[in-house]
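*Asks:* please work out how this folds:
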Amino acid sequence: MNIYEQIVAEICSAKHIVITSHKSPDGDSVGSSLGLLRFIEKLGRSAMVCHPDAAPDFLEWVGLAPIWLMTDQPEEVTAAFEKADLIFSLDYNATDRIGSDMQALLEAATCKKVMIDHHLHPQDFATLMVSETSSSSTAQLITELVVQSGNEAMLDEHIGTPLYLGILTDTGSFRFPAVQPRTHELLAKLLAAGVQHHLIHEVLNDNNTASRLRLQGYAMSEKLEILEDYHVALIPLTKEELAKYNYQKGDTDSLANLALSIKGMKVAVMLAERDGIVKMSFRSKGDENPVNTLAADHFSGGGHANAAGGMSNSSVEETLVKIKKVIPDYFEKE
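*Replies:* Prediction:
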């Protein structure tokens, strides 16, 4: 029995299943959670998806109603954890990634836990663990779960759509090095199951608000700073600037990739002051320009070699100074 068959066996014997994912949900955490939920339901079982906080508005089309939020429904989420006999940890590799409130519930739970994730250096807290750092996304691993457990015939548009969403968004529309032949093999299975891939691209890419475009325009025209010697692009945004353009969750998500698309750029960093801290997105190109070590060493972050996150308790200006100071330690001057 392979690991995926073991996981399905646990699903089929469980009565109270909880599916969790990390704070600040993205396409992969939402897509893998909903894809797994729908697969579990097709197996004839039920589950409850519990996330720390809300997903960005631009993901509402995929169907966020089944997701319970610790920020909005703490009593229901707490009760679900206390009753659970199987908990899934999706798209995170350490318990502190789900916020302190849910972390306490997860660590207190004595039931079986299943981690399915693709990030480096997983923490040892799960009973069963699928940790594949070579995988493009957690959604790809959930697709593997369906296929390699002998349930490929269950794949349909309902299950496949959020899984396609997760793979699409976590690979930067299939541009990142983590995309492997197996990624496309599984995508082909999702398309064969009825997933309307062109509609997913449309709903993701053609939903800009005027304020989001104005914010992005302002960021690129007024805030973009390029360190020519290191081929690094920086975009710092203060809370006042975000407020001026009516910032909504998700509005800055594409800025780091946009800066990285500038000819000659090897690294891009976006800084946004929100919720009392400076949240940071790191993006890079090539094996020779990893950004996860920089994020981990100096900004309480981490992630993948070419896509990582971090944070700073200092001001935007102070954080920017710090980034400029440490960049020579990580990237070669040309």
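*Asks:* when you work out contacts or count neighbours from here on, use the C-alpha atoms and nothing else.
*Replies:* Noted.
*Asks:* quick one, helices of the stretch 101-250 of the chain?
*Replies:* 138-146, 157-170, 181-192, 197-205, 210-218, 239-244 (DSSP state H, counting those that start in this stretch).
*Asks:* next, the angle from the third one to helix 157-170.
*Replies:* Relative orientation of helix 181-192 and helix 157-170, computed by axes from the mean of the first three to the mean of the last three C-alpha atoms, to 10 degrees: 140 degrees.
*Asks:* what angle sits between helix 181-192 and helix 138-146?
*Replies:* Using the same axes, to 10 degrees: helix 181-192 against helix 138-146 is 70 degrees.
*Asks:* now for helix 181-192, which elements pack on it?
*Replies:* In this structure, helix 181-192 packs against helix 138-146, helix 157-170, with contacts taken as 3 or more C-alpha pairs under 8 Å, 6 or more residues apart in numbering; DSSP states H and E.
*Asks:* of all those, which one is nearest Glu317?
*Replies:* helix 157-170 (29.4 Å; C-alpha to C-alpha).
*Asks:* and that closest one, what's buried?
*Replies:* For helix 157-170, burial by neighbour count (16 or more other C-alpha atoms under 10 Å) applies to 157-170.
*Asks:* what is the nearest of the residues you listed to Asn289?
*Replies:* Among the buried residues of helix 157-170, and counting by C-alpha to C-alpha, the member closest to Asn289 is Asp170, at 18.6 Å.
*Asks:* another sequence for comparison is provided below:
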Amino acid sequence: MKYESNTTLQVAAQKMRVARKVVVTTHAKPDGDAFGSVIALCEVLKRQQTDVTALFMPPIPSGLKNICGELKLTTYQDGYELPEADLYVVVDTGAWSQVAPIREQLEKYLDKTLIIDHHISGDIPAAFKHIDSKAAACCEIIAKFVDELMAHVFEDKVVSNALYVGIATDTGWFKFSNTRPQTHELAARLIAAGVDHAALYAQSEQTERPEKLKLMIRALSSLELLNKDSAAVMVLRKADFTETGALPEETERFVDIPQVVSSVQVVVLICEPLDDSPIRISFRSKPGKNAVNVADLAANFNGGGHTRAAGAKCDGDLDEVLAKVKNLLTA
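*Replies:* Reported below is the predicted structural model:
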């Protein structure tokens, strides 16, 4: 199945206008871009008197919850049933593996499901897809949608803050190679509308627990440099989480740290789950003439993402997964 747009922004926006009840969701363990995309879109739909559900599959990073204003959030739990709706919108992913808890229910409504995404791969056969893989963040696309849906939309503090957090976090606060002129232009519009970017950075990036630092030490202690120091691999085992008291979601940004070494072109972080869930693998690479397409690496584990940032989830033995990753990096 080719993962590409079949619906224009204008047509998709019209579907939202006429829908009386809309469910908006994103991938499990939402990052800033996923969370911001849901919040911005739901806030605008709410203001247009749409009955909207903002559905999240936990965990939700605590630093993000301050940007949702008075918007009610629905957190998925075992036994949750998707409400009947006129339209189901999935943002920042098009992969079944990332919405696994609701897959069985969502499959019943694919004929009225819209995907809005910026990734290069996905396998959810939704009836409507609006994909822009050149966008630095899904919030770049959502900004166009809310602009289409409501006049003076950036004057809404919840919307503008959510969009800014989305584009900032998905570009590493404008450091990553996916940052483009349109990203800075949107950031400028949002700041001009009143976004306090320094306060949002503090809320999003400087509210961590001491346990995260302890886990970071474990990750760096596990680091191996391979292939003439061009590749770095880190592993976090179940014991690392239990002994430090850190949570699985507190690994955010760890995979970026080894890129400070000039010779390192690609980084992989492998995390063993605390329960029976799959092993999580995160991939990152630097741009340049020796750039590694990490989406191709992730595909070896049925994952995907972007050329410079990708991920995968897989079952199996941790050491076997580690060995496979090393083989790929040294091939």
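*Asks:* circling back to that earlier point, to Ile17 of the first structure, which of the helices of the stretch 101-250 of the first structure lies closest?
*Replies:* helix 138-146 (15.8 Å).
*Asks:* check the offset of the closest one from the chain's centre.
*Replies:* 14 Å (C-alpha atoms, centre = their mean, to the nearest Å).
*Asks:* which helices and strands sit right next to it?
*Replies:* helix 3-13, helix 27-42, strand 112-117, helix 157-170, helix 181-192.
*Asks:* now these in a markdown table, with distance to Glu132 of the first structure?
*Replies:* Shown next, in a markdown table, are those (distance: least, C-alpha to C-alpha, whole Å):
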| stretch | distance to Glu132 of the first structure |
| --- | --- |
| helix 3-13 | 12 |
| helix 27-42 | 15 |
| strand 112-117 | 7 |
| helix 157-170 | 14 |
| helix 181-192 | 13 |
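*Asks:* Pro290 of the first structure - nearest residue in space that isn't next to it in sequence?
*Replies:* Excluding the flanking residues, the one nearest Pro290 of the first structure by C-alpha to C-alpha, 6 or more residues apart in numbering is Ala305, at 4.4 Å.
*Asks:* helix/strand/coil for the one you found?
*Replies:* coil (DSSP: H, G, I helix; E, B strand; the rest coil).
*Asks:* quick check: it touching Leu294?
*Replies:* No: using C-alpha atoms under 8 Å, Ala305 of the first structure is not in contact with Leu294; the gap is 9.8 Å.
*Asks:* thinking again about what came up before, what's the local residue count around the residue mapped onto the residue nearest to Pro290 of the first structure from the second structure?
*Replies:* Alignment note (TM-score structural alignment): Ala305 of the first structure maps to Thr307 of the second structure. Applying other C-alpha atoms under 10 Å, we find 22 residues neighbouring Thr307 of the second structure.
*Asks:* where's Thr307 of the second structure relative to Asn293 of the second structure, distance?
*Replies:* 5 Å (C-alpha to C-alpha, to the nearest Å).
*Asks:* what do the two both touch?
*Replies:* Ser285 (C-alpha atoms under 8 Å, 6 or more residues apart in numbering).
*Asks:* check which residues of stretch 12-30 of the second structure are buried.
*Replies:* 12-13, 16, 19-30.
*Asks:* I meant to write stretch 294-301 of the second structure there.
*Replies:* Buried residues in stretch 294-301 of the second structure (16+ other C-alpha under 10 Å): Val294, Ala295, Asp296, Leu297, Ala298, Phe301.
*Asks:* run the chain-centre distance for that stretch.
*Replies:* 17 Å.
*Asks:* before we move on, what about stretch 33-44 of the second structure?
*Replies:* Using C-alpha atoms, centre = their mean, the offset of stretch 33-44 of the second structure from its chain centre is 12 Å.
*Asks:* report the mean deviation for it after fitting onto the first structure.
*Replies:* Aligned to the first structure and superposed, stretch 33-44 of the second structure gives a mean residue distance of 0.7 Å (mean C-alpha distance after the TM-score superposition for the first structure).
*Asks:* about what we covered before: tell me which of the helices and strands packed on helix 138-146 of the first structure sits nearest to Ser135 of the first structure.
*Replies:* Closest to Ser135 of the first structure of these is helix 181-192 (C-alpha to C-alpha; 7.9 Å).
*Asks:* that older thread, now the buried residues of helix 157-170 of the first structure in TSV, with distance to Arg45 of the first structure?
*Replies:* Listed next are these as TSV, based on distance: C-alpha to C-alpha, whole Å:
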residue	distance to Arg45 of the first structure
Glu157	19
His158	16
Ile159	14
Gly160	18
Thr161	20
Pro162	19
Leu163	19
Tyr164	23
Leu165	23
Gly166	23
Ile167	25
Leu168	28
Thr169	28
Asp170	28
